[in-house]
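1. no letters, just coordinates:
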């Protein structure tokens, strides 16, 4: 089965954890929860807008993790944040208390990974189309849970077609790791998700989900979009 991980910026709207239930009900396998950050480096305009909205509402990493601790979600939660937050003392304990089992830190250099103290939390590493083969192999060895295949050079965001580099990168990663390879950055439609999953083990969908939430869609409507992604991934897997 192909894996599906939708993304949501924590604290983006009142009652935001209701979207977690909708994602689970729609067939998501994991959920990525972004901790709002004031100076993101890899997030495109949509995720930046969501982060700004969450910060304007007073959301903090602490408040988002508190909300997660009170939520009752039956699938794994993966937090994503930047090194400035992730390297703070006690961050790993806060993740565990919140029930988070995975972590993505896109701006943490591989050489500084040993300084990340998050025992019991799986740290998934990112690889891009420009990652050289030797570095790609090291990422494959040291990643935990899954490897995040960044489909393009650039920032997150919706796109009208899947970059050819997405499938190429997924194929390269499959040669150096036994972990699931999930493609993210620019997966905007069910069709693009299905195309990426012809080689990858699943997809991560962020901006397309957040665009709907920012435009006022509720959990049921956004859940229907996630269900459409799930249906396409399941359909594609059944014919391959």
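-> Looks like it came in fine. Note that the structure is predicted; figures quoted are calculated from it, not measured. Residues are numbered from 1 along each chain as shown.
2. please make it C-alpha for all contacts and neighbour counts, starting now.
-> Will do.
3. which parts of this protein are strands?
-> Using DSSP state E, the strands found in the chain span residues 3-9, 31-34, 77-80, 102-104, 122-123, 126-127, 147-150, 181-184, 202-205.
4. got another, please set it beside the one above:
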């Protein structure tokens, strides 16, 4: 049996006549943490949308485990263990925290308790009756991230979950990601904090203009090269000549 949770094979995708991803190959193995890095517009969010089923590729294949899911709907992929935490506050602002948590438990899960989310994010315990829209940005992100624990997925994909948060909240978010990874859940992480993403990752993919410019261990990357990419400069394939 394959230990690959997610595989993209020669995937090209875009919007209308605009091609964003070009011949992308990517793998996320069981229990691993994979960082997906690149400058703005490199195609990171588009790749996550293809992997989750929100966007159908123009070419190539998507596999979850050993099953091809290229044309499978997002809800079926979720049932297969795929969970996407999108950029922004993915909560129902007009509903209470309790109602949001209950909605995050999929119907096929026998355990209908959301205690695990409250253990992971204690700040939500005293706010169960509050409207989600009245929470702070950090608390809303914690609420959105709760789905990664309550849905019991085998693969969680995270798109800039620390965006716009205070440093102390970012620390709490990353602590929760470490907890998730230590439980054996595979993670595919798009993250603005490059250094922190590299520290927790087993493998890194670097996207440049929709193509994979680098694939390898974090220790093989020239971090300065990545930072220059985040500042909007042209990305070159990192120098790995000194890697062991």
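-> Happy to help now that I have it. These numbers come from a predicted model, not from an experiment.
5. overlay the chains and give the TM-score.
-> The TM-score (TM-score structural alignment, normalised by the length of the first structure) is 0.37; 163 aligned residues with a CA RMSD of 6.3 Å.
6. circling back: for the strands of the first structure, give me TSV that also has mean neighbour count.
-> Shown next, in TSV, are these (neighbours: other CA atoms under 10 Å):
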stretch	mean neighbour count
strand 3-9	26
strand 31-34	25
strand 77-80	24
strand 102-104	24
strand 122-123	20
strand 126-127	24
strand 147-150	26
strand 181-184	28
strand 202-205	26
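7. need the ones you listed in JSON lines with distance to residue 134 of the first structure, can you?
-> Listed next are the strands of the first structure as JSON lines, based on distance: least, CA to CA, whole Å:
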{"stretch": "strand 3-9", "distance to residue 134 of the first structure": "26"}
{"stretch": "strand 31-34", "distance to residue 134 of the first structure": "28"}
{"stretch": "strand 77-80", "distance to residue 134 of the first structure": "25"}
{"stretch": "strand 102-104", "distance to residue 134 of the first structure": "21"}
{"stretch": "strand 122-123", "distance to residue 134 of the first structure": "20"}
{"stretch": "strand 126-127", "distance to residue 134 of the first structure": "12"}
{"stretch": "strand 147-150", "distance to residue 134 of the first structure": "15"}
{"stretch": "strand 181-184", "distance to residue 134 of the first structure": "17"}
{"stretch": "strand 202-205", "distance to residue 134 of the first structure": "24"}
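8. and the helices in the first structure, which stretches?
-> Under the criterion DSSP state H, helices of the first structure are mapped to 18-25, 45-56, 61-70, 83-86, 91-97, 133-142, 164-174, 190-196, 207-214, 219-239.
9. give the buried residues for the fifth one.
-> Just to be clear, that refers to helix 91-97 of the first structure. Using 16 or more other CA atoms under 10 Å as the test for burial, helix 91-97 of the first structure gives 91-96.
10. of these, closest to residue 142 of the first structure?
-> Residue 142 of the first structure lies nearest to residue 92 out of the buried residues of helix 91-97 of the first structure, by CA to CA, at 18.1 Å.
11. follow-up on the earlier one: mind checking the strands of the first structure for the one nearest to residue 52 of the first structure?
-> Across the strands of the first structure, residue 52 of the first structure has its closest neighbour in strand 3-9 (9.9 Å, CA to CA).
12. what packs against the closest one?
-> strand 31-34, helix 45-56, strand 202-205, helix 207-214, helix 219-239 (3 or more CA pairs under 8 Å, 6 or more residues apart in numbering; DSSP states H and E).
13. let's see it at 6 Å
-> Packed against strand 3-9 of the first structure, as judged by 3 or more CA pairs under 6 Å, 6 or more residues apart in numbering; DSSP states H and E, are the following elements: strand 31-34, strand 202-205.
14. which stretch among these comes nearest residue 181 of the first structure?
-> Once those are compared by CA to CA, strand 202-205 is nearest, at 6.7 Å.
15. what does the closest one rub up against?
-> Strand 202-205 of the first structure is contacted by residues 2-7, 182-184, 187 when judged by CA atoms under 6 Å, 6 or more residues apart in numbering.
16. would you map the strands across the second structure?
-> Under DSSP E, the second structure gives strands at 4-15, 18-29, 33-38, 59-64, 67-68, 82-85, 155-159, 186-190, 203-208, 211-216.
17. still on that earlier bit, could the buried residues of helix 91-97 of the first structure go into TSV alongside distance to residue 236 of the first structure?
-> Listed next are these as TSV, based on distance: CA to CA, whole Å:
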residue	distance to residue 236 of the first structure
91	39
92	37
93	39
94	38
95	34
96	35
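18. and residue 150 of the first structure, which of the helices of the first structure is closest to it?
-> helix 164-174 (7.2 Å).
19. okay, angle between the closest one and helix 133-142 too, please.
-> Between the axes of helix 164-174 of the first structure and helix 133-142, defined by axes from the mean of the first three to the mean of the last three CA atoms, to 10 degrees, the angle is 60 degrees.
20. which parts of helix 164-174 of the first structure are buried?
-> Across helix 164-174 of the first structure, burial judged by 16+ other CA under 10 Å covers 165-167, 169-170, 172-174.
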